[in-house]
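**Q** Just to be clear, the model below is a prediction. Sequence and coordinates:
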Amino acid sequence: MTTQKPLFSGSIVALVTPMDNHGNIDFETLKKLIEFHIDAGTNSIVSVGTTGESATLSIEENVKVIEKTVELAKGRIPIIAGTGANATSEAIVMTKLLRDSGVAGCLSVVPYYNKPTQEGMFQHFKAIAECTDLPQLLYNVPGRTGSDMKPETVARLSQIENIVGIKEATGDLTRITAIKELAGKDFIVLSGDDATGLEAMKLGAEGVISVTNNLAAKDMAEMCR
């Protein structure tokens, strides 16, 4: 595993995907949101994560929003692409489509609804990682997916070179310590739970991928610094 800490640390926004009253992507507002976060000192943007409507956008819309976010950012802030899906094949398609997009890496959620076993999760993320050279961040949020990826499974996945970290959103602070101990000090752990984000960083998390950041960007950036 190659460390990517400078890219994946600090205050990271799980950016909303703005839409107009007809359900079309509002790219003008997207531009304003990107400028808002650059001005506020946000460290990175997650484009089309679960907060960005990843489960409801088509693959075409998903990729288009991410590519436009990279274009509008103009290299001033790293963009992390939300490429997760409950179908392994779909996650692989999106990951491949973004290969040359300029994203810093991909964030891929534990398959939702399917309730895979720990071995199933391992094979899912292994297959995605093997289809690309892009750095991969795992995303564990059992409250949304119905499945909980255990620290032991994360540790197995950390041995795959381009799986560099995890967004851990259980809110269970003991997970931060357990993953650090099992996956090694170079494996990036990011809190995905705003309420416990500060405490997670005190325990060694590198930052927070935050929903609150959509509104309180300056405050989140200052807290993470």
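**A** Arrived safely, thanks for sending.

**Q** hey, let's count contacts and neighbours off CA atoms from now on
**A** Will do.

**Q** Which residue lies nearest the spatial centre of this protein?
**A** Nearest residue to the geometric centre of the chain (CA atoms, centre = their mean): Leu107, 3.6 Å.

**Q** In contact with it, which residues?
**A** Val46, Gly49, Ile80, Ala81, Gly82, Thr83, Gly84, Gln136, Leu137, Leu138, Tyr139 (CA atoms under 8 Å, 6 or more residues apart in numbering).

**Q** Now do the SS call for His54.
**A** One thing to correct before we go on: residue 54 is Ser, not His. coil (DSSP: H, G, I helix; E, B strand; the rest coil).

**Q** Just give me the neighbour total for Asp148.
**A** Residues within reach of Asp148, counting by other CA atoms under 10 Å, total 19.

**Q** hmm, I was thinking of Tyr113
**A** Neighbour number of Tyr113 under other CA under 10 Å is 11.

**Q** With Ala129 as the reference, measure out to it.
**A** 21 Å (CA to CA, to the nearest Å).

**Q** With Asn140 instead?
**A** Going from Asn140 to Ala129 by CA to CA gives 16 Å.

**Q** in the protein, which spans are strands?
**A** With strands called from DSSP state E, the chain shows them at 10-14, 44-47, 79-82, 105-109, 136-140, 163-168, 188-191, 207-210.

**Q** Who are the packing partners of the longest one?
**A** Right, strand 163-168. Contact here means 3 or more CA pairs under 8 Å, 6 or more residues apart in numbering; DSSP states H and E; on that basis strand 163-168 packs against strand 136-140, strand 188-191.

**Q** In addition, the following structure is provided for comparison:
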Amino acid sequence: MRLSGSITALATPFDTTGALDRAAWKRLVESQIAAGTQGLVVAGSTGEAATLEDDEYEWLVTSAVAIAAGRVPVLAGTGMSATSKTIAATRRLAELGADAALVVVPPYVRPTQAGLVAHYRAVADACELPIVLYNVPGRTGTDMQAETVAALATHPRIVGIKEAHDGVERMQALLALKSDAFAVLSGDDPTAARAMLAGADGVISVVSNLVPGAFRQLCDLARGGKADAAHALDARLQPLHRFSGIEPNPIPVKAVLARQGFGHGLRLPLTTLAEANSAQADDAARLAADLETSSRARAA
């Protein structure tokens, strides 16, 4: 399996009671695929995985797999603080029919780099599902170094990395590891165009929840080496990137998704967007609508 292009880290819609909004979820998944999204991530941090019950997680995965029906790959988060729990979750994900597991650096426990190598090799050795590494130091407390990724990239079941570190040197070091068997994906929306123009295979994006068509176009332009056009579109997207960071993810993106008709809120300990930021959410929703209108017109 080769992952590339615009991959959305899906938010999980809830209804006014806090339950899964199953109808909104199905519409979100289908609308993403229809707009050109090239892969879906279920139950990552944007999907509020930490708040999901086991049966909810399984329903989200199986429904996404059924809706996608092979049109795009479906990944899901299985990373836990303990290696044994990560293995169990990844094995269960394989039974649910997903195409790959997105395995975050173990949060909170802060392993050494040697511990990370041992952790990921143990998961990959014990599971049949392809593994995508996920480095997001701001959430986990540990930064997986490029040398550690190099030690893992040759494993036959480790097929790529989502790198959320925004440094130019980090991305350059990872791009040296890219091969037909190992994909390098940006996990940082504001710098994704830069990464793809430098050779990254694609992006696992938060903001593409709101503008899937525009993000597909950005990926096509950047991966096609059309720098001027990619920079121009990226400049139009930057206000959405800034808004998405105004409060912790996925609070801002879910405020705009609610305005688009996909769900109503979040689960504690996350709370809805502060009233002081409501006007900015309205602006973001209008910009998202304009960008999607433009992307559809260009596609036509």
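**A** Arrived safely, thanks for sending. Source: prediction; values computed, not measured.

**Q** quick revisit: which one in the second structure is aligned with the residue nearest to the centre of the first structure?
**A** By TM-score structural alignment, Leu107 of the first structure lines up with Leu102 in the second structure.

**Q** Over to Asp172 of the first structure?
**A** Checking TM-score structural alignment: Asp172 of the first structure goes with Gly167.

**Q** Burial check on that match, number of neighbours?
**A** Neighbours of Gly167 of the second structure (other CA under 10 Å): 12.

**Q** Please tell me how far the closest residue to Thr37 of the second structure other than its chain neighbours sits from Ala101 of the second structure.
**A** Distance criterion CA to CA, 6 or more residues apart in numbering; nearest residue to Thr37 of the second structure, sequence neighbours excluded, is Ser6 at 5.5 Å. Ser6 of the second structure is 17 Å from Ala101 of the second structure, where distance means CA to CA.

**Q** repeat for Leu133 of the second structure
**A** From Leu133 of the second structure across to Ala101 of the second structure, the span is 9 Å (CA to CA).

**Q** neighbour-wise, which of the two wins?
**A** Neighbour count, other CA under 10 Å: between Leu133 of the second structure and Ala101, Ala101 has more, with 28 against 24.

**Q** Pretty sure that one sits against Val132.
**A** Yes - counting by CA atoms under 8 Å, Ala101 of the second structure touches Val132, with 6.1 Å between them.

**Q** Now render the strands of the first structure as JSON lines, adding distance to Ser58 of the first structure.
**A** Listed next are these as JSON lines, based on distance: least, CA to CA, whole Å:
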{"stretch": "strand 10-14", "distance to Ser58 of the first structure": "19"}
{"stretch": "strand 44-47", "distance to Ser58 of the first structure": "14"}
{"stretch": "strand 79-82", "distance to Ser58 of the first structure": "13"}
{"stretch": "strand 105-109", "distance to Ser58 of the first structure": "16"}
{"stretch": "strand 136-140", "distance to Ser58 of the first structure": "20"}
{"stretch": "strand 163-168", "distance to Ser58 of the first structure": "23"}
{"stretch": "strand 188-191", "distance to Ser58 of the first structure": "27"}
{"stretch": "strand 207-210", "distance to Ser58 of the first structure": "23"}
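
**Q** what about the residue lying closest to Ile87 of the second structure once chain neighbours are set aside, neighbour count?
**A** Excluding its sequence neighbours, the residue lying closest to Ile87 of the second structure (CA to CA, 6+ apart) is Val123, at 5.3 Å. Look at Val123 of the second structure: counted by other CA under 10 Å, it has 24 neighbours.

**Q** Contact partners for the equivalent of Val123 of the second structure over in the first structure?
**A** Aligned by TM-score structural alignment, Val123 of the second structure pairs with Ile128 of the first structure. Each residue near Ile128 of the first structure by CA under 8 Å, 6+ apart is listed here: Thr88, Ala91, Ile92, Thr95.

**Q** can you check Asp143 of the second structure too?
**A** Residues near Asp143 of the second structure by CA under 8 Å, 6+ apart: Asn135, Val136, Pro137.

**Q** Kindly report the same for Ala164 of the second structure.
**A** Tyr134, Asn135, Val136, Pro137, Ser186, Gly187, Asp188.

**Q** Just put those residues in CSV and tack on neighbour count and distance to Glu292 of the second structure.
**A** Listed next are the contacts of Ala164 of the second structure as CSV, based on neighbours: other CA atoms under 10 Å; distance: CA to CA, whole Å:
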residue, neighbour count, distance to Glu292 of the second structure
Tyr134, 22, 29
Asn135, 23, 30
Val136, 20, 28
Pro137, 16, 31
Ser186, 26, 22
Gly187, 25, 22
Asp188, 22, 21
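
**Q** Pretty sure Ala281 of the second structure sits against Val256.
**A** Yes - using CA under 8 Å, Ala281 of the second structure makes contact with Val256 at a distance of 6.0 Å.

**Q** Tell me which of those two has more neighbours.
**A** More crowded of Ala281 of the second structure and Val256, by other CA under 10 Å: Val256, with 26 against 23.

**Q** how about that one, what's its match in the first structure?
**A** Matched across to the first structure, Val256 of the second structure finds no residue, judged by TM-score structural alignment.

**Q** so where does the nearest residue to Val256 of the second structure once chain neighbours are set aside fall, helix or strand?
**A** Nearest non-adjacent residue to Val256 of the second structure, counting by CA to CA, 6+ apart: Ala285, 5.5 Å away. Element membership for Ala285 of the second structure (DSSP states H and E) is helix 278-299.

**Q** which parts of that helix are buried?
**A** Gln280, Ala281, Ala284, Ala285, Leu287, Ala288, Leu291, Glu292, Ser295 (16 or more other CA atoms under 10 Å).

**Q** swap in stretch 69-77 of the first structure?
**A** Neighbour-count burial for stretch 69-77 of the first structure, counted by 16+ other CA under 10 Å, picks out Thr69, Val70, Leu72, Ala73, Ile77.

**Q** cool, stretch 50-70 of the first structure as well?
**A** For stretch 50-70 of the first structure, burial by neighbour count (16+ other CA under 10 Å) applies to 50-55, 59, 62-63, 65-70.
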